[in-house]
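J.: only geometry, no sequence info:
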């Protein structure tokens, strides 16, 4: 939307430019400049990403809401994951890193290392919780980062098109509608026990003072 300068959803869809799902022959056929998406670690990205220092926007979210969101993602896609367990059992898999992308802390520590070792690679880190607080400000930040300036009217149009209510309505007739759940910060309080919460607090200590230090509320 930022590239186009208007709040129009892409006809391509997420998987059409999702590195884990499509091969090079597909994403290399897309018109440049390409917008690709991935959950990969820095070292797993195509070599040309690092060679040409392609711009990366990294979105991070606190581990408690990630756990709840990822559980619902997996439980709502039985045809992909074939998982039907309850959250307490799944949470142990999350702690052990036996889920998509592995263990949360090690994933973020690897990206932190990548940031430190590649200071000249343009990487913009966006916190999910801060986006919720200031949608327009973060749209502007991303637009500036990818050098696609927006007018105030364009920014407002995009912000209205991507708020959670509008997005849920857009996808309501599509199979992916079941994956558009709440988009809230702090829903973990309805899921995690005090012990589960404490475990993630303890693990998060290693990220304290870094750009990935979790925010559990807005």
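T.: The structure has been received and is ready for your questions. Remember, it's a predicted structure, so these values are computed and weren't measured experimentally.
J.: C-alpha only now, for contacts and for neighbours.
T.: Will do.
J.: Wait, a strand at residue 58?
T.: Yes - counting by DSSP: H, G, I helix; E, B strand; the rest coil, residue 58 is found in a strand.
J.: Now do the contacts for it.
T.: 123, 124, 125, 126 (C-alpha atoms under 8 Å, 6 or more residues apart in numbering).
J.: Now the spatially most central residue of the chain: closest residue in space, sequence neighbours ignored.
T.: For the chain, residue 59 is the residue whose C-alpha lies nearest the centre (C-alpha atoms, centre = their mean; 4.7 Å). Leaving out its chain neighbours, the residue that sits closest to residue 59 by C-alpha to C-alpha, 6 or more residues apart in numbering is residue 126, at 4.8 Å.
J.: what's next to the helix or strand encompassing the one you found, contact-wise?
T.: Using DSSP states H and E, residue 126 falls within strand 123-127. Strand 123-127 has contacts (C-alpha under 8 Å, 6+ apart) with 55, 56, 57, 58, 59, 60, 61, 115, 138, 142, 145, 211.
J.: A further structure is provided below for comparison with the first:
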């Protein structure tokens, strides 16, 4: 049976109640049957354009810090965050449907955009850790629309309304957006030892507090001495959008033949949506947000 089709920067098909990019559908099917999670695995999961690149750099640096390794010698200077924490469906299983991942030393770090219901059963049932990062729907839409319309070489002024309608209808990559977010939110409430739910806005407002939460969650907490020595703030500064943009690897490199590293960085600010959305758009998306988050305890 042919799957329903749509487009949002990429051609998509509706599979397991979410809009999967056609280019990764076979990879998704392969990883669901092949991937075996380890209890020590750590997953970064989110919707596209909600801070993936930024958070990967933060998590990788947090986990790989040590007393004799100065932050200035970070692998981030040589590799994109997407190479250091690779996507299961976009990078790993797209290249090889049965990759040998057993030789990766623990903790293995992976990322995915898959909704919770579509994760491999071993991920759900093992003791692995999931860090879910989300962003307010307004900024998420603006960031995704600007990114994907540029990818399609569309005029941003003529593409906005079409992209907005699709986003509101749930027809965006890995969407519906609200189903994706609420799915992980509920899991974080039911199993807080397994799923840590983070908001982009909280990371921007108090990065030190949130980074320490992450450290505790992945059982790699900051010592009092590290805090006094400014290690937490050092990681935040190193992994800021401004700092990442200036790294040579992110100016010229590619983490994949189809993606320039520089394409993953825009402004990285909270509230930029006010410069793009009309009052009727805000009203429409607010109503949808209220309907989907009602009774969940989740708000932005």
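T.: Sure, I can see it. Since we're looking at a predicted model, the values are computed, not measured.
J.: Work out the TM-score between the chains.
T.: Comparison of the two superposed chains (TM-score structural alignment, normalised by the length of the first structure) gives a TM-score of 0.85, and 210 aligned residues with a C-alpha RMSD of 2.3 Å.
J.: hang on, the earlier thing: tell me the counterpart of the residue nearest to residue 59 of the first structure in the second structure.
T.: Alignment note: residue 126 of the first structure maps to residue 198 in the second structure; criterion TM-score structural alignment.
J.: Tell me, how many residues neighbour that match?
T.: Here the number of neighbours of residue 198 of the second structure (other C-alpha atoms under 10 Å) works out to 19.
J.: any idea where the strands of the second structure begin and end?
T.: 5-8, 10-15, 18-21, 42-46, 86-87, 109-112, 129-134, 195-199, 254-256, 259-260 (DSSP state E).
J.: could these be laid out in a markdown table, adding distance to residue 289 of the second structure?
T.: Shown next, in a markdown table, are these (distance: least, C-alpha to C-alpha, whole Å):
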| stretch | distance to residue 289 of the second structure |
| --- | --- |
| strand 5-8 | 20 |
| strand 10-15 | 22 |
| strand 18-21 | 18 |
| strand 42-46 | 17 |
| strand 86-87 | 28 |
| strand 109-112 | 24 |
| strand 129-134 | 14 |
| strand 195-199 | 15 |
| strand 254-256 | 34 |
| strand 259-260 | 31 |
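J.: which stretch among these comes nearest residue 140 of the second structure?
T.: Nearest to residue 140 of the second structure among the strands of the second structure is strand 129-134; the distance by C-alpha to C-alpha comes to 8.6 Å.
J.: which bit of the first structure covers that closest one?
T.: By TM-score structural alignment, strand 129-134 of the second structure lines up with residues 55-60 in the first structure.
J.: The matching stretch: how far from the chain's middle?
T.: 8 Å (C-alpha atoms, centre = their mean, to the nearest Å).
J.: same deal with stretch 26-45 of the first structure?
T.: Taking the mean of its C-alpha atoms, stretch 26-45 of the first structure sits 14 Å from the chain's own mean (C-alpha atoms, centre = their mean).
J.: repeat for stretch 188-197 of the second structure
T.: Relative to the centre of its chain, stretch 188-197 of the second structure is centred 17 Å away, using C-alpha atoms, centre = their mean.
J.: Now it: buried residues?
T.: 188, 194, 195, 196, 197 (16 or more other C-alpha atoms under 10 Å).
J.: what's the most distant pair in those residues?
T.: Pairwise over these, using C-alpha to C-alpha, the maximum falls at 194 and 197, 9.9 Å.
J.: Quick check: neighbours shared by these two?
T.: Contacts common to residue 194 of the second structure and residue 197, judged by C-alpha under 8 Å, 6+ apart, are residue 188.
J.: hmm, back to that, list buried residues within the contacts of strand 123-127 of the first structure.
T.: Here, 16+ other C-alpha under 10 Å leaves 56, 60, 61, 115, 138, 142, 145 buried among these.
J.: could you redo these as JSON lines and give each row distance to residue 5 of the first structure?
T.: Shown next, in JSON lines, are those (distance: C-alpha to C-alpha, whole Å):
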{"residue": "56", "distance to residue 5 of the first structure": "19"}
{"residue": "60", "distance to residue 5 of the first structure": "25"}
{"residue": "61", "distance to residue 5 of the first structure": "26"}
{"residue": "115", "distance to residue 5 of the first structure": "29"}
{"residue": "138", "distance to residue 5 of the first structure": "15"}
{"residue": "142", "distance to residue 5 of the first structure": "12"}
{"residue": "145", "distance to residue 5 of the first structure": "14"}
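J.: Break down the stretch 51-200 of the second structure into its helices, ranges please.
T.: 52-63, 81-84, 93-95, 121-125, 137-151, 156-168, 177-190, 200-205 (DSSP state H, counting those that start in this stretch).
J.: ok, residue 139 of the first structure touching residue 155?
T.: Yes - Residue 139 of the first structure is within contact range of residue 155, at 7.1 Å (criterion: C-alpha atoms under 8 Å).
J.: When those two are compared, which one has more neighbours?
T.: Set side by side, residue 139 of the first structure and residue 155 show more neighbours around residue 155, with 23 against 19, by other C-alpha under 10 Å.
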